[in-house]
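**Q** for reference, the sequence and a predicted model appear below.
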Amino acid sequence: MIKTVIFDMDGVVVNTEPIGYHANQLLYKSLNINVSDDVYHTFIGNSDKNIIQKLKNLYPIALSQEELLEENYRYFFDAFDTNEDLAMLPGVKDLIVDLYNNGMKLILASSASKRKIEKVFDRFDLHQYFDYKISGEDFEFSKPHPAIFQEAAAKSGFTKEECIIIEDSTNGIKAAKAAGIYCIGYAGEAAMGQDTFLADKVITDFKELNFETIRNIK
C-alpha cells in the first residue's frame, strides 16, 4: 500500500518552464551566447547550479559560476514576480488536498533552488500540505542521478515500495527508476521535449488520480 507521494515541482505542480525559458533567453542574450532548444531541453530536470556548470563548460562566459547563478536568479524572479497568469497545473491542487486529507504523506523533491520552491509555495499556499521540501541545490548530482529521490524516500519513514513519484521530465523519470521507486509520468500539454516512456504509468490529466487509485498502486 502506498503511504507517500513524492512530487516534482516544475511541470507537475506548476509550469514555470515558459517563465524560465523566457528569462533564460534574456540571460543568454545578455551573455551573447546562443543555446539551441535541443541543448536547452537537456537541462530540464537539472538543478540550477548544475545547469550553470554545463553552460560554463559549453560556452565562453566570463562570469564566475556564482555570478552567473545570481544573474540567472535575477532574470527568473523578475519574470516570476511580474507574471500574473501563472497558475498551478489543472487538477493538481485537488489531488494534493485529497491526498493530504486522507493522511497521505507528501514530499516535494525538486531540482529547483530553495528560493524558487519557497516562491511557488508562498504564491499558491502549499506549505501546509507537505511534510518535506527537498531542493536539488543540496545534492552534488542532478536528476537523472537518484540521490534526491533516495533522500525523499528515506525522509518518508516508509520503504521505497510504499512510495511513488510523480514526474514530468525525462531526467526525473530516469532518476525515479534509478532509485527503484514506482513512477507516474505526467505528460501534460506543456511538456517541453520530454519523454515519459520509462514511467510505470503515464497520465495526461490529474483527474486520473486520487487517494484511492494511488493508495492501491502495486
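**A** Received, thanks. Numbering: from 1, shown residues only.
**Q** only C-alpha atoms from now on, for both contacts and neighbour counts.
**A** OK.
**Q** can you tell me the SS state at Ala112?
**A** The three-state label given to Ala112 by DSSP: H, G, I helix; E, B strand; the rest coil is coil.
**Q** distance check, it against Lys133.
**A** Remark: distance between Ala112 and Lys133 (CA to CA, to the nearest Å) = 11 Å.
**Q** please name the residues that touch Asn171.
**A** 44-46, 143-144 (CA atoms under 8 Å, 6 or more residues apart in numbering).
**Q** for the chain, what's the longest helix?
**A** Ranked by residue count and defined by DSSP state H, the top helix of the chain is helix 65-82.
**Q** who's in contact with that helix?
**A** 19-20, 22-24, 26-27, 48-49, 52-53, 56.
**Q** try 6 Å
**A** For helix 65-82, contacts defined as CA atoms under 6 Å, 6 or more residues apart in numbering pick out 20, 23.
**Q** this is the comparison structure:
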Amino acid sequence: MIKAVIFDMDGVLIDSEIIYLNHMYEKLKLKYPQINREALFAVVGSTTKRTMEIVSDVIGEDVDSHTFQELYAGLWADCRPDYPSILRKEVPEILKELHRRGYQVALASSTSRAGIEDVLTSCGLKDDFDYIVSGEEFKESKPNPEIYLHTADTLKREPKECLVVEDSTYGIMAGHGAGMTVASIIDDRFGFDRSLADYSINGLWEVLDVLEELNSR
C-alpha cells in the first residue's frame, strides 16, 4: 500500500524547465553562436556535473570544472522567474488533498537547497511538505536513487510504500532504481524517456487516480 508521495519540483510542481533551457541557450549563444538549442535538451533534469559534460559537447570545447562554475554562475545571475506564475494551478489543492487523505508528502529535487526554498517560499508551499531534500546534499543526485531512498528512510517508509511523481528521464530512473512506483508527468518538449515509469499522467490530479488504483489491489 502506498503511504507517501514524493514529488520532484522543476517540471512537476512548476513549469520552469523551458524557462531555464531558453535562458541557458540565449546566454550561451552570445559566446558560442554555433550552439544548437535542441542539443541542450539533455541538460533538463540533469546534475550540474552532467550539465558540464553536455555543454562541453554542445559548444565543442572541453570546459574544466573551475571555468564551468564561473560560466554556470553567470548563466543564472539574472534568471529570476516569477515562480507563482508558473506554478501548476492544481498544486496547492492536490497537496492539501493528499494530506487530508492521510498521505505523507515530500519533495526531493535536484535543485539547490536555496533554489527550493526560493520556489516554496514565493509560492507559499513551504508548510505543505513533511520533508524537503535537495540533490546537492548527496554525493550523486538523480539518476542515482539515493535521494529517494533517503527520503523514504526519513519518512520511515519502505520504498514499495512510496509513489514518486517525476517528469525527466533522470528522475524516472532514480525513482525506478529506488524500487518505488513512478508516475511521470507527460511532457514531450524535451524527448524524455518514460519507459521506466509505471504510470504516465497528464496532470497532478491524476495522482489521486493512481493512488486509488494502487491501494485497491
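**A** Everything's here; your move. All of these numbers come straight from a predicted model, not from anything done at the bench.
**Q** got the buried residues for the longest helix of structure 1?
**A** The neighbour-count check on helix 65-82 of structure 1 (16 or more other CA atoms under 10 Å) flags 65, 68-69, 72-73, 75-77, 79-80 as buried.
**Q** after that helix, which helix or strand is next?
**A** helix 92-101 (DSSP states H and E).
**Q** tell me the average deviation of that next one from structure 2 after fitting.
**A** Following the fit onto structure 2, the mean deviation recorded for helix 92-101 of structure 1 is 1.7 Å by mean CA distance after the TM-score superposition for structure 1.
**Q** what about the strands in structure 1?
**A** Applying DSSP state E to structure 1 gives strands spanning 4-7, 105-110, 132-135, 163-167, 182-186, 201-203.
**Q** export those as TSV, with columns for distance to Ile214 of structure 1 and mean neighbour count.
**A** Below are the strands of structure 1 laid out as TSV (distance: least, CA to CA, whole Å; neighbours: other CA atoms under 10 Å):
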stretch	distance to Ile214 of structure 1	mean neighbour count
strand 4-7	8	26
strand 105-110	12	24
strand 132-135	19	19
strand 163-167	8	27
strand 182-186	10	24
strand 201-203	11	16
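**Q** now these as JSON lines including distance to Ala152 of structure 1?
**A** Converted to JSON lines, the strands of structure 1 look like this (distance: least, CA to CA, whole Å):
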{"stretch": "strand 4-7", "distance to Ala152 of structure 1": "7"}
{"stretch": "strand 105-110", "distance to Ala152 of structure 1": "7"}
{"stretch": "strand 132-135", "distance to Ala152 of structure 1": "7"}
{"stretch": "strand 163-167", "distance to Ala152 of structure 1": "9"}
{"stretch": "strand 182-186", "distance to Ala152 of structure 1": "13"}
{"stretch": "strand 201-203", "distance to Ala152 of structure 1": "20"}
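**Q** nearest to Asn210 of structure 1, out of those strands?
**A** Among those, the nearest to Asn210 of structure 1 by CA to CA is strand 4-7 (11.3 Å).
**Q** which strands or helices does the closest one pack on?
**A** Applying 3 or more CA pairs under 6 Å, 6 or more residues apart in numbering; DSSP states H and E, one finds that strand 4-7 of structure 1 contacts strand 105-110, strand 163-167.
**Q** quick one: these as JSON lines, columns for distance to Ser36 of structure 1 too.
**A** Below are the helices and strands packed on strand 4-7 of structure 1 laid out as JSON lines (distance: least, CA to CA, whole Å):
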{"stretch": "strand 105-110", "distance to Ser36 of structure 1": "24"}
{"stretch": "strand 163-167", "distance to Ser36 of structure 1": "24"}
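**Q** relative to Ile61 of structure 1, which of those is closest?
**A** strand 105-110 (26.8 Å).
**Q** stretch 95-115 of structure 1 aligns to what range in structure 2?
**A** Using TM-score structural alignment, the residues of structure 2 aligned to stretch 95-115 of structure 1 are 94-114.
**Q** give me the buried positions along that stretch.
**A** Quick answer for stretch 94-114 of structure 2 (16+ other CA under 10 Å): 94-95, 98-99, 103-111.
**Q** which member of the residues you listed is positioned nearest Ser216 of structure 2?
**A** Among the buried residues of stretch 94-114 of structure 2, and counting by CA to CA, the member closest to Ser216 of structure 2 is Tyr103, at 15.1 Å.
**Q** and that closest one, what does it touch?
**A** 3-4.
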